[in-house]
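# predicted model, plus sequence, below.
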Amino acid sequence: MALNAATRAAISLSKVQGVWLLLIAAVGLSTGLICTLLQDPIVARLAWTIATLPILGALLRQVFRSLRRGDFGLDIVAALSMAFALAFGEPLAANVVALMYAGGQMLEGYASRRAAREMTALMGRVAQTAFRYDKGGLQEVPITEIKAGDRLMVRQGEVIPVDGIVVTNQALLDESALTGEAIPRKHGVNDEVLSGSTSLAGVFDMRAIRPASESTYAAVIRLVKAAQESKAPMARLADRYGLMFLVVTVSLALAAWFVSSDPRRALAVLVIATPCPLILAVPVAIMSGISRCAAVGCLVKDGGVLEALSRVRVAVLDKTGTLTHGMATIVAIKCAEWIGEDELLRLAASLDQASGHVMAAALISAARERGLNLALPADVSEFPGEGIEGTVDQRHVVVGGSRFVERRVLKGSPRAFLSGRSAGEAVVAVAVDSVAAGLIVMADPVRPEAIGVLRRLRDAGIARIILASGDRLEVARGVGEALGIEEVLGEQSPASKVDCVNSARHFGPVMMVGDGINDAPALAAADVGVALGARGAAASSEAAGVVLLVDRLDPLAIALTAASRTIVIARQSVIVGLGLSMAGMVAAACGFLLPVQGALLQEVIDVAVILNALRALRPVGSESKSGHGVPILP
């Protein structure tokens, strides 16, 4: 969590001892007040003193550990105020400070844990063991022993331990921890399933495709840990200001004592500075903002990235897999009268089972979605980059580019079926028994949410949007025109995308959004790199500062708005809280506030600061409008 060392220690203290220390302080204060009413001031002062000592002792141990680490936190002020109150015969003030300090630390600990709820809940879903088929039987083994190729059994209610492929039965999975979708998803045989998902019905077998350390959920957990252990630049700035505030506080207290010769004025100055909004507002707000982003499927790696995200003014977007789905789909099937669309697709997909081409995978997937029964091909010959031919159900089938197929037909021409072609479309020609049978028109469609997301990015402060694609310029321009992006760059290599990011920085901080290995250098070069999908290329997820855990762009627009609002809330809390504290300290130095009154006033300020910082947890307006504010955790 983005908390300084002293604050982390205080939160740890509040978990273990906080309740008892708070009870001791409260019982002591109550006992003393009752004795005062019974006109027994000696017992009252003794009760207040005894109730203060345990809190002061625990706090001094904290301060000593912090000083050994070189952390001069404002907990020193709290220790000084309690110690001086006891030394100068103000046990009631000391007890009030102890009570308020113990209560404040518990409140801060609760706020921080509340802010981190979406982040830490991910950690509890890691599977520890799995059932692996071994020598004809099942054996429960640690997930660290699972290797690619191992066959596993997953029972109902179990979390999938590693990424894999379904090999038997149908899997019904709750993938909300990864995708944010509350509706369970069905997976058939040969479908890929991701670690971290939960099986909701029946038993199925799967084959591991990568070890646990390289699986999707392991990558997410690494990112979560990095986010929790990070420290934002704004939080580090708060540490420096905290030291300055400590010096100002002690100096003002000594000056008030020197001018008035009244040690109670110095004590009042110290107690009103205990603790300080500076060390409460920033970490709670930053962690709240990161948690808000995580709740909609956008994992921000650390507080520094969140701050950088709030300053972004230029967005460089990859096309394939980012603005489009990254997988070709069938737009149209144009076939001869003697063969139907389904039969043309079935023959082409059956032959393409012997090919590793990305277009072949798209044809096979489309055929299976239509429920077509694919046959095993025979006598297959593949010509890389051109096409493939072979025998399917005793028929000679040729699939590939128009020129490749045209050279192998005796009757007709694939070009006869081509009546027009839009930018970004590709055609797969098919011939059966040396006769041109038709064309399958395919395209990588623009994501349906892309136009709305780009509009919301502009609303969130993005002044310039650049489309940088590795595809041909005319294809990239077609997508740019469809989305209203004026600046389009095509045929971009990884090095060219880095140059694009560096050039765009002239207009302000740059955000690069991509999903492939070729995008990793540009993601690392940008002020903020955003990788689309934790199941995408590992290199892009590692290079990026932000990872979208859902296969949509919507969370990015929400995260931009949440980041900007979080920084505004943090600064607002610091400015207002410090202003009120300084005003109270001046009033105390001038004799207008007694030590007890100062302690009560400061606690009111601290509570207000924490509650204001927690506003960063609330859904932003665009979430409720878009309907994508569904938490990613069950």
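The structure has been received and is ready for your questions.

# C-alpha only now, for contacts and for neighbours.
OK.

# how far does stretch 139-151 stretch from one end to the other?
This stretch, stretch 139-151, spans 11 Å end to end (C-alpha to C-alpha, to the nearest Å).

# let me fix that, I meant to ask about stretch 335-354.
The first and final residues of stretch 335-354 sit 23 Å from each other (C-alpha to C-alpha).

# which parts of the stretch 51-200 of the chain are strands?
Secondary structure of the stretch 51-200 of the chain (DSSP state E, counting those that start in this stretch): strands at 129-134, 137-142, 151-154, 164-168, 171-174, 185-187, 192-193, 198-201.

# contacts for the shortest one?
The contact list for strand 192-193, computed with C-alpha atoms under 8 Å, 6 or more residues apart in numbering, reads Asp163, Gly164, Ile165, Val166, His187.

# follow-up on the earlier one: highest mean neighbour count out of the strands of the stretch 51-200 of the chain?
strand 171-174 (a mean of 24; mean count of other C-alpha atoms under 10 Å).

# just put the strands of the stretch 51-200 of the chain in a markdown table and tack on distance to Val284.
Below are the strands of the stretch 51-200 of the chain laid out as a markdown table (distance: least, C-alpha to C-alpha, whole Å):
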| stretch | distance to Val284 |
| --- | --- |
| strand 129-134 | 35 |
| strand 137-142 | 37 |
| strand 151-154 | 39 |
| strand 164-168 | 38 |
| strand 171-174 | 31 |
| strand 185-187 | 35 |
| strand 192-193 | 36 |
| strand 198-201 | 31 |
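
# and the ones you listed: which comes nearest Leu122?
Among the strands of the stretch 51-200 of the chain, strand 198-201 comes nearest to Leu122, with 12.8 Å by C-alpha to C-alpha.

# also this one, for the comparison:
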Amino acid sequence: MRQQRERALFLATTVLLLAGLAVTAAGARQAAEVVWGAATLLGLLYSTASLITAARRREASVDVIAWLALVGALWVGEAFAGAMIAVMLASGVLLEARAAARARRELSALAARAPRTARRDTASGPVEVPVSEVTVGDRLVVGSGEIVPVDGRLLGPAVLDESALTGEPLPVERHAGEDVRSGVVNAGSPARLTATATAEASTYAGVVRLVEQAQAGSAPFVRIADRFAVAFVPVTLLLAGLAWAFTGDPVRAVAVLVVATPCPLLLAAPIAIMSGISRAARSGVIVKGGGALEQLAAGRVLLFDKTGTLTAGRPVLTDVVTPVEAHLPAAEVLRLAASLDQSSAHVLAGAIVTAAHDRALALTAPEEVHERHGYGLEGMVDGHRVRLGKAAWIVHGPLPGWVRHARRRPALDGSLSVFVAVDDVPAGVLLLEDPVRPQAPRMIRAMRAAGVTRVVLVTGDRAETAETVGRIVGVDAVHADCDPADKLSLVRAEQESAPTIMVGDGVNDAPALAAAGVGVALAARGATASAEAADVVLIVDRLDALADAILTARRCRTVAVGAVTVGMGLSAVAMLVAAAGYLPPAAGALLQEGIDVAAIAIALTALLPAPSHTVAMTPADVVTAQRLYAEHRDVRPLVEQVRTVADALNRAPYDLGPVRDLLEQLEARLLAHEQAEEAELLPIMARALGGVEATSGLSRTHAEIEHQIGRLRRTVDDLVQQVEPEDVTDVRRLLYGLYAILRLHNAQEEEGAFSLVPEPGTPGAGVSGLRHRG
């Protein structure tokens, strides 16, 4: 409504100005004066209404300058100057209205398609119900082209259009066991999922609430500009009065008023700030107002929560431990456990099901499933009774030695364990961990390059785990075992020395987020209390979006300052020239219009793409890197098998059969993969990162891996007779050494190479802001 009113004013005044020029060209000067006078009156009516509105709100307004200029133009007979002032006034308010509308449109588009209904999967077929009636654990059907109504976990593969949340235009393939967010569109065949959240707690409902909070408010710089503009009024009136008093010519006073309208202050600053909010929204970052954008630009100390921020926030299966005399192989233990976990909404269940699908295991539907809260899950799978959960629940009596050994590993690695019993016999232990995001170290370095001077890790996790993560990502300080009150105190202490940015994603982060200079919530997997308390919300699961948002915020502030400085500097010079009598009102009006347009044009450059932490790669390189990453993930279980085989060589009689089988796989699969990376991946990295020096470390470890596997082969081939304990010691030493090198090498590859590209099947969802070239 407001934009339509401003558009009508602009069109009317512009048409009258042009009509007056046409009439003048025809020689009817008197008629032109009447037409221009009408345009001046329209501007005067609008500015009068604006002043009355401001007075009712008890707000100071610089529209008084425009009002005096319009009145003065009519008084001294400068109708053309009055018409120009009216057009200038109309164009300014129209630009402001359109900029505000654009910022709102960018934000509101995220919530435009909130789902209203869901289809519950029942024995008699799908039944449509209001989305508010969906409960956790419901099985839902999402047809082709339908919107996913609530957050859930897929029961089968699906092709999804996630552009409403991520902005990526291409469909994404998701597998059974993966989480899916409400608001995305099913772009493939009908899909089934298990609800993991109610509609109120799901992603899209949270986005709607966030958008309601995220309207572009007044930023500190904008408020300063407003106050400066109000202070500019008496200065303008004094200069106009002096020009009149010393010369006795009221035309000079009107000329000063004409060029004094502080549009660069009133429009350029908020346009630049709102443009920054709009730009951030396009990349999946909701900034709740101009104040938040400016605080983001000013931030110098960065505080991070660990879980879900520097780490993935969801567990990943790292190994399956089975006894030496296992009656079931590790793959079968995982298959049975994942089949049972298909019916569970627990976060660990999703990780186990996903791991089974990644290993191409054929899952079957469980029967007679029962869950004991706090203990675990049990049911029938392919005629076997399978039980998952705590060791004390699945093992009756003293724990076997291999189970005690498996329990030590999570304590040392900071991981989680799920014990598996098949037909009441302990069959294996599933080890899961929350891995550090591969892009986290790169993102921390990018933050420092953007002006952050101190990075602090604040977590409720154990000190050993927190220190490990801190060393990996490169922080300045680590605070572990923190409860919400501790986090709040740390934020306040850091805030005393420099402006702070706090990043978190959990409910326990909400107080710290609210207390920080600017709180940033990661809400890609659902909007929580942290998102409600934060000033900035990331709805994409990419940490690089935060680094880019900081760059965008700082660029927009620089643009705003530049636009105001240029505009007001030119206006001040024009005022002095007008007071000296060298700039008549008509010419002053034309000049001021040019100044306003120039200042606003500078402000609108904030909408242009800002510098970002992207790596340019050709589409062909992306495809190759994705293929190699898929192979990299396929050989991960083989790396963990190196440790498992070494652990099994702990007592006589020593069987080197598993070692020889492992060697065959290492030579056939792992070495072939490492050689393909050396030949294909490292040249891609060198092109993307600017030289072979960026890849020399990885190339060296490729050579070392090949060397260690060769040593292992020669050692095992020599042991054709009876195996002595000393021989086994050599074999175990080589296996453990190879395992350590492989773990380090994989971590380096994931951080240095694979963090540059999206995972296969998820274009644009990469963790470091991939940008295609060519």
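Cool, the structure landed. From a predicted model like this one, the values you see are computed outputs, not experimental measurements.

# so which of the strands of the stretch 51-200 of structure 1 comes closest to Pro631 of structure 1?
Among the strands of the stretch 51-200 of structure 1, the nearest to Pro631 of structure 1 by C-alpha to C-alpha is strand 171-174 (13.2 Å).

# please name every helix or strand in contact with that closest one.
The helices and strands touching strand 171-174 of structure 1, judged by 3 or more C-alpha pairs under 8 Å, 6 or more residues apart in numbering; DSSP states H and E, are strand 185-187, strand 198-201.

# superpose on structure 2 and give me the mean offset of the shortest one.
Once the two structures are superposed, the average separation between strand 185-187 of structure 1 and the matching residues of structure 2 is 4.1 Å (mean C-alpha distance after the TM-score superposition for structure 1).

# packing partners of that strand?
Applying 3+ C-alpha pairs under 8 Å, 6+ apart, one finds that strand 185-187 of structure 1 contacts strand 171-174.

# and for the longest one?
Secondary structure elements in contact with strand 198-201 of structure 1, counted by 3+ C-alpha pairs under 8 Å, 6+ apart, are strand 171-174.

# which residues does the strand it packs on contact?
Contacts for strand 171-174 of structure 1 (C-alpha under 8 Å, 6+ apart): 182-188, 197-204.

# next: stretch 102-110 of structure 2.
164-165, 207-208, 211, 214-216, 274-275, 277-278, 281-282, 286.

# switch to 10 Å and redo it
Stretch 102-110 of structure 2 is contacted from outside by 96, 98-99, 101, 112, 163-167, 183, 204, 207-208, 210-212, 214-216, 271, 273-282, 284-288, 539, using C-alpha atoms under 10 Å, 6 or more residues apart in numbering.

# inside strands: which ones of these?
For the contacts of stretch 102-110 of structure 2, the ones inside strands are Val285, Ile286, Val287, with DSSP state E as the criterion.

# alignment lookup: the last one to structure 1.
With the correspondence set by TM-score structural alignment, Val287 of structure 2 lines up against Val300 in structure 1.

# who are the contact partners of its match?
Shown in contact with Val300 of structure 1 (C-alpha under 10 Å, 6+ apart): 223-224, 226-227, 289-294, 306, 309, 530, 544-548, 559, 563.

# in helices, which of these fall?
Mapping those onto helices (DSSP state H) picks out 223-224, 226-227, 289-294, 306, 309, 559, 563.

# what's the helix or strand for Phe419 of structure 2?
strand 416-422 (DSSP states H and E).

# report all helices and strands that that strand contacts.
Applying 3 or more C-alpha pairs under 10 Å, 6 or more residues apart in numbering; DSSP states H and E, we find strand 416-422 of structure 2 packed against strand 316-321, helix 330-341, helix 347-358, strand 376-381, strand 384-389, helix 391-394, helix 401-413, strand 425-433.

# what about the longest one, distance to the chain center?
Meaning helix 401-413 of structure 2. Distance of helix 401-413 of structure 2 from its chain centroid, counting by C-alpha atoms, centre = their mean, to the nearest Å, is 36 Å.
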